[in-house]
Each structure stands twice: as structure tokens, then as C-alpha cells.
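1. quick one, what's the 3D model for this:
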Amino acid sequence: MKKILLLNPYTSTSDHIQPPLGLAYLAASLRKNGFKVVLVDANKERAGVKQVLKIISQNNPDFIGVQFYSQNYDDIKQLLLQVKLNFPQIITIVGGPHPSALPGEILKEFGKLIDFAFCGEAELGLPKLLKNIASPKHFKSIAGLIFRKENKIIVNPPYFSPDLDQFDYPAWDLIKPQNYPPSQHGAFFKNFPITPIITTRGCPFGCNFCSAGVNSGTLLRTRSVNNVVTEIKDLYTRYRIREFHIVDDNFTLAKTYAEKMLSAIINLKLKASFAVPNGVRLDTLDDELLFLMKQAGFYLISVGIESGSDRILKKMNKHITVDKIKEKLLLIKKHKLDVAGFFILGYPGETEEEINKTIAFSLNLGLLRANFFLFQPLPGTQVAKKFPKNSLKIDYGKLSFTKPSFSNHISSTRLKNLQKQAFLRFYLRPKILISNLVRVRKPLQVLFLFKRVCHWLF
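-> Below is the predicted model:
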């Protein structure tokens, strides 16, 4: 039986440690197709290159599959270099947001360090590749595969299956979600253990700063309500999960589906809490949905606000206005749900006056929490594509929400200072500070909070 080691690499630039759901789905699909799978979350274990090489030596896999985010570019290159030096016989495969965004460049840039790559979803394609690894004539029929043929790089179009129920549940037994830290999406939570789940895939909105459509398609696809509910019950009983994070691109996009899902969760009568930490679109929310979310055990609604300027919102292609944002936030508060808002500072063409307007806007929305991200020109986004060729040279290894990685007309030093001001002005208000501190549930949260403050401010 052929063996594959799936690796979530160590990320020194992020303080979030959460189960690698995408790899868990791949693991389930590979096992279903007869492959032995070892899943290594080096980020959770804080395992650097030396430790990963030791794990590889101990497991002796035939293949290694690496989850590739753009921010990990330099680290992954160093890792794969060492893998090829120490284990030249192992076939290396990468997938994830970066190769999905730049499918034509990934094999050129990494040369012989990467044998194959995938763009889009790979639950169907990866098992097919491994089965036909000795038969290159079949490569052209594998959706999303990026491979070499006669010194040319071939990129097969990705396929986003409309039937999500065909995929087995993530290989939770390999992940052991109950062993993950509680602060997966930040310092605050209501119950523990926590795990992420996905109910839908795809996003049709096309915000200019977001690459979600590249990764999971622009057509919304849903799992059946029964399929999701069965997984929730299993996680609740087998792994004693007590908080579920729905990490869809937009859980509330299809109202009828969301209402059915929420009603089914209510009928489970679990002693569990729910949140949507990745955010939902404000313009999808209404009284009926929010009422059901409250009844189902949701306690926190995260929303992408992005800017307090209608001009910038239009440049972002957000399809929402400042007035509509205010209206929807009042609606959420009416249902006594806490709200966390996401903002982007330093968007191309944004003035310092508009940044200050956004900061002031954040203080008057009734938010419990806010996160102020520095703009990143992420590969695959419309805003990155719109730059004239050669005018934007992206150093992928330096992409960061906390350090300016884009040369705007506002200096990097000034932009970082504006981000610091935003956080301090928001959280040092007595009411907000106290409201958040009383939600600290474990002593370790204090340490995590301190580290998180240092991570974002310095």
C-alpha cells in the first residue's frame, strides 16, 4: 500500500492554530481510495524543518503533499529543498491557495523541488494522480493538476464538484480536534474543545481583495443538511466538541439553506456554542436568520466591514454602503449577538483621511471586537491582477496583515502607526476593555492575549 504524508507546515507569522480541514478532507478521500495516510500538523506542533525531516524519515512515505499559503512561500521553499536533498525518491506535491492563484508559475519558480501541484480542490484529483503516477498519459484528464510534459508546464482546469455529499467526512481521527488549543481564531471563545466545520463552498461576490473564488469556485455549493448534522453529532459525542466554528466563505449566503441548517441545529438540542469567525456578508442578514442563529447557540457574528468610506468600498467591489453597514449592525445587536468587525487599512488609492475615517467609524458601530488588517496584494485577487505588469513585485514571504507588504503612497512606517492607533483607540475604551476581559475563561488566555497584542502592535 502506497503511503502519503500530508503536511500543514509551521507558520511563524500567524498566531492562529486550528485543525487543517482541507488536509483532513484529502486524507479521507485518499484512504477511501486505498492509500495509507499520515497527517502532520507542523504548525500545531511548532515543528520546524529539522523536526519535519525526522518525521519523514520515521514514516518513509512515497509521496508528500504540502498545503501552500502564499505567506509560507519562503519557508516551504526551504523545507522542500531539504526534503529533496535528504529524500530524493519522494514525490512532492503542493496544493492550496498559492498554487490555485498562480498555477502557471508554481512549477517554474520551484523547479525540481515540486513534482506536481494542484489548483482548486483536490479530493478527486489527488487520488487519481497517485493511482496513475506511472502513467503520464492519464495526467491530462486529472482536473486541477499542474504537471510537466516535454519541458512544458501544463495546467489542467480545476473542477469544483457540485455534489459535496460524495466526500467522506474529514479524517478527524488523524487530526484529533479535541487536542487543539482553544484560541483558534483569536483569544476568545465560549466553550471548549472547538473545531471548524464547512457547510458550503464557493463565493460568487468577487471582492477585489479576496481570492476565495479562486480556491473554491464562484458557484455556491452546499452539503445536505442531514450530512452536516450527522457530522456535528459525531464530533459532539465522539470528540466531545462543545464549540463549532462554521468557516464557510459565507454561511448565510443562501437564506433558505441557512434557515434549514439552523433549524436542524436547534433540533439537536446540544449544549454547544457556534460562531462564524471567518465572517458573513452583512447584506445577507435579516431578522429571521438572526433569530435562528441566536436560538441555535451562536454567540458571535463576525462581519467584513472593511472601510468607513463609500469610495473605498466601491473600489473593493463590496456591493455595500456605509449606511447599509450601520443598518445591519443595528439589526444584529437587536438580537443580542456580539459582533466582531474586520477592517482593511492601506487599500490601494486609500488616503490617510479615509483610513482615519474608517478608524472613527469602527468606534461608533457597537462592535465588541475589531481587527484592523493591513492590505495584502494576495495572489489571485482582482486588485493584484489590475496592477500594470512590473509595477508590483510581490515578495510572497513578506505578506503579512501586521507589516506593510505593499508600497502605497502612505509610508510603511506611517501605515503601521495608523494600525497601532486603530487597535489602541478601539480597545482602550473602558467599556470595550472590560467587556472583553470579563470574557477571559482560562488563565492561558491571558498569556495568549499578551502574545497577540505584541504580534499585532509590534
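2. every contact and neighbour count from this point should use C-alpha atoms.
-> OK.
3. residue 344 belongs to a strand?
-> Yes. The assignment for residue 344, made by DSSP: H, G, I helix; E, B strand; the rest coil, places it in a strand.
4. now show me the structure for the sequence below, then we'll compare the two:
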Amino acid sequence: MLVTLVNPPALVARFNYSTLSHPPIGIAYIASFLRARGHSVRVVDAIGAGMEIFEPVRETPGFLMQGLPFDQVVRAIDPSSRIIGFSCMFTHSWPVVRRLVTLAREKFPNAVLVAGGEHATAMAELCLSEAPLDCCVLGEGEMTVAELADAIEAGRGMCDVSGIIFRSSDTGGIVRTKERKRISPIDSIPWPAWDLVTPHVYRLYEGPSTGPTMPMVASRGCPFKCSFCSSFAMWKKRWEARDPAGIVDEMEEYARRFGTREFQFFDISPFVDRDWAEVLCREIIGRGLDVSWQVPAGVRVDLIGKEMAWLLARSGFGHIEYAF
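-> All right, here's what the predicted structure looks like:
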């Protein structure tokens, strides 16, 4: 069965030309997981395919839309797609996603339209009420989307798929299924399917850069529950890290395959486990990797000591931002 995953155009402030768009690593992870389950996957990366395209947004005069125009995005979706999934990470981009979903529904009336991501998780009922979506995926998406695809391919309903909220075809009402447990260990998730995306067109670096850049994830979740952060809605309070050796294996593969010299780790709360972080640094040092790496989300001040700072510097950590 064919699943098409859509990275929608970005909404950026009109005069903020420092805004950086990032390769859709979440979509790339879900694509690789679906493939492992036997499904066919295509990705429509509206930003990557239209990086230099900026258009005014009528509904929001202070903003521009970066990426392919709506009609080109819809035309790029394979009409044989049984499921069309839309990434909706940020609340400010919801008007763009809502319009895209509406156009997709008009062209593909029989497809199952799904949204996932931080905003779709935190505001699922609103998304279903404002757009012709069939379903929102709540939280971590790989297993949920795979089981949703399995159910639709088998002709089953959505009631038995954990971790979603959907519109009932019988009553038209909203149904929330039972909460899904997080995937563990996260090393069981295949590496992202970067062959379906063009990460090299993105300008990733937010500090000093040493060359071609790739996004990665070394851990998921956060044990804290800050009032300003959406992490709890998406990941709850469990932090889990990958095996350091596996992380560096992936870094080495990207260095060999893409010539990558810079790595951006999009972890929500890196270095929660200081011992794990030191092992990761020593693994990079021990392999002699001539790379630079960063964590754009920032690092808690209380998690960096003298020994940790020394290891970070030796392992190529080139830029640090402190979070509180």
C-alpha cells in the first residue's frame, strides 16, 4: 500500500531572513519504519523542493510562505496514495497545513488524510474540527502510522489503533483511542530514509559550520515538564537515549555517503544522563571523526561540568547554547 508523507511549506516572518528550515527528520524516520513494515512510501518535501520560493500569505500579511505553492504540492501527491500524512509541528504553521489538507481532500476524496507532529498532538480536536482530516496521530509516530497503514490495508477500522484521535465514519463524532506506549529501545527504529528527501538543500547550521550538514537524533523525550514547552504533550516525561556506538556508526555513514562534516542533533533535552553523554563524546574521539556537532535546542546549564565541557570540545562540539 502506498503512503505519501507531506512536509508542508513553512510560514516565516516577512523580514526575518535568518529563519532556518530543517530537513523533515520525523517524516524520514516514519518513512523508514513504514518501509520496514512492507509499505511503499513517497515523500513530498514542499520546502526542500521550493527552498528559494517565498510568497505572500493573504491571511497573515506579516508572513511569507516558503516552499512550493499549494497547487504544486497537491499535484506532486501520487493519486494512488491510500494514506496522505501531513506534518504539523508548529501552531503558527497550522493555517498552511489546514489549507493544504482542504485542497488534498478536494482532489483525493477517498484517501485517508492524517496529521501528526507537535501541534497536531497538542491540538488534535481543533485540527479535526477545522480541517477535513480523518485522523491525528498523537505523540511518537512511527509505530502508530505503521499500524494505521496495516489496519487500512486490511480493511479494518481505526478503533484498535492506539495513539490516535479520529472522526468516526458512523457517527461523525470524535474518538480518542488508548494511549500508545513509547517505542523502546529506540535503537530498534531504522535510520531515516534520506533517499526520499534532499537534505543537502537545507542550510542547517546555527553556529560556526565546517561543511555539509546533516540532522540527527541521539535521544527522545525529556524528564522535565517546563510550562512553556510542548515536550510533555508529545513525549510525556520519559527520556531515552540511543546506544552511543550506533549514533557514531550513523555519523560515519553520513560522512562517507554525503561528505557530512557538521551534525545537528535535534534532541529536546540532550545530556540528561551525563555518563551517557561522556560515553558518546569518547566514542566520537576514539573513532577519530573529524567533524563538528551541535545541539540547537540548547543544553541545561546544570548538566555541563568541567570534565563534560572538556570532552565536548575534544569531540568537535562547536557551538553551545544554554537553556534554563
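5. can you calculate the TM-score here?
-> The TM-score (TM-score structural alignment, normalised by the length of structure 2) is 0.87; 298 aligned residues with a Cα RMSD of 1.8 Å.
6. matching residues in structure 2 for stretch 240-259 of structure 1?
-> Taken onto structure 2 by TM-score structural alignment, stretch 240-259 of structure 1 occupies residues 259-278 there.
7. and the contacts of the matching stretch?
-> With Cα atoms under 8 Å, 6 or more residues apart in numbering as the test, stretch 259-278 of structure 2 has contacts from 204-205, 209-222, 231, 239, 244, 251, 254-255, 290-300, 303, 308, 311.
8. rerun that using 6 Å as the cut-off
-> Under the contact criterion Cα atoms under 6 Å, 6 or more residues apart in numbering, stretch 259-278 of structure 2 has outside partners 210-217, 219, 222, 254, 291-295.
9. now do that stretch: distance to the chain's middle.
-> 16 Å (Cα atoms, centre = their mean, to the nearest Å).
10. element containing residue 15 of structure 1?
-> Counting by DSSP states H and E, no helix or strand carries residue 15 of structure 1.
11. burial measure for the residue nearest to it when sequence neighbours are not counted, as a count.
-> Leaving aside its chain neighbours, residue 15 of structure 1 sits nearest to residue 452 (7.1 Å; criterion: Cα to Cα, 6 or more residues apart in numbering). Here the number of neighbours of residue 452 of structure 1 (other Cα atoms under 10 Å) works out to 17.
12. go on, residue 151 of structure 1?
-> Residue 151 of structure 1 has 7 neighbours, counted by other Cα under 10 Å.
13. what residue of structure 2 takes the place of it?
-> In structure 2, residue 151 of structure 1 lands on residue 172 (TM-score structural alignment).
14. contacts only, for its match.
-> Residue 172 of structure 2 neighbours (Cα under 6 Å, 6+ apart): none.
15. ok, now with 10 Å
-> Contact analysis of residue 172 of structure 2 by Cα atoms under 10 Å, 6 or more residues apart in numbering lists residue 166.
16. in which helix or strand would I find it?
-> Short version, using DSSP H and E: residue 172 of structure 2 is in no helix or strand.
17. repeat for the one 10 residues further on
-> With elements delineated by DSSP H and E, residue 182 of structure 2 resides in a region that no helix or strand encompasses.
18. wait, doesn't residue 222 of structure 1 sit right on residue 162?
-> Yes. With contacts defined as Cα atoms under 10 Å, residue 222 of structure 1 counts as touching residue 162 at a distance of 7.8 Å.
19. counting neighbours, what do you get for the aligned partner of residue 247 of structure 2 in structure 1?
-> In structure 1, the residue paired with residue 247 of structure 2 is residue 228, using TM-score structural alignment. Residues near residue 228 of structure 1, counting by other Cα under 10 Å, number 21.
20. how about residue 228 of structure 1: what's its closest non-neighbour residue?
-> Nearest to residue 228 of structure 1 is residue 199, by Cα to Cα, 6+ apart, at 6.5 Å.
21. now stretch 449-456 of structure 1: which residue numbers in structure 2?
-> The alignment places stretch 449-456 of structure 1 over no residues of structure 2 (TM-score structural alignment).
22. picking up where we left off before, show me the contacts for the residue nearest to residue 228 of structure 1.
-> Counting by Cα under 10 Å, 6+ apart, residue 199 of structure 1 has contacts 164, 221-225, 227-229, 246-251, 257-258, 261.
23. which residue in structure 2 aligns with it?
-> With TM-score structural alignment as the criterion, the equivalent of residue 199 of structure 1 in structure 2 is residue 218.
24. over to residue 172 of structure 1?
-> Match for residue 172 of structure 1 (TM-score structural alignment): residue 194.
25. name the SS class of the counterpart of residue 120 of structure 1 in structure 2, please.
-> Counting by TM-score structural alignment, residue 120 of structure 1 lines up with residue 139 in structure 2. Using three-state DSSP as the criterion, the local structure at residue 139 of structure 2 reads coil.
26. pull the number of nearby residues for the closest residue in space to residue 139 of structure 2 that isn't next to it in sequence.
-> Nearest residue to residue 139 of structure 2, sequence neighbours excluded (Cα to Cα, 6+ apart): residue 234, at 4.3 Å. Residue 234 of structure 2 has 19 neighbouring residues, counting by other Cα under 10 Å.
27. residues contacting the aligned residue in structure 1 for residue 234 of structure 2?
-> Aligned counterpart of residue 234 of structure 2 in structure 1: residue 215 (TM-score structural alignment). By Cα under 10 Å, 6+ apart, the contact list for residue 215 of structure 1 reads 95-101, 119-121, 158, 160, 201-203, 380.
28. in strands only, show me the residues you listed.
-> Residues of the contacts of residue 215 of structure 1 located in strands (DSSP state E): 95, 201.
29. which of the contacts of residue 215 of structure 1 are buried?
-> Buried subset of the contacts of residue 215 of structure 1 (neighbour count, 16 or more other Cα atoms under 10 Å): 95-101, 119-121, 158, 160, 201-203, 380.
30. and the helices in the stretch 101-250 of structure 2?
-> Here the stretch 101-250 of structure 2 has its helices, by DSSP state H, counting those that start in this stretch, at 118-122, 124-130, 142-153, 231-235, 244-258.
31. pick the most deeply packed of the ones you listed.
-> Sort the helices of the stretch 101-250 of structure 2 by mean neighbour count, taking mean count of other Cα atoms under 10 Å, and helix 118-122 sits at the top with a mean of 24.
32. chain center to it, what's the gap?
-> Helix 118-122 of structure 2 sits 12 Å away from the centroid of its parent chain (Cα atoms, centre = their mean).
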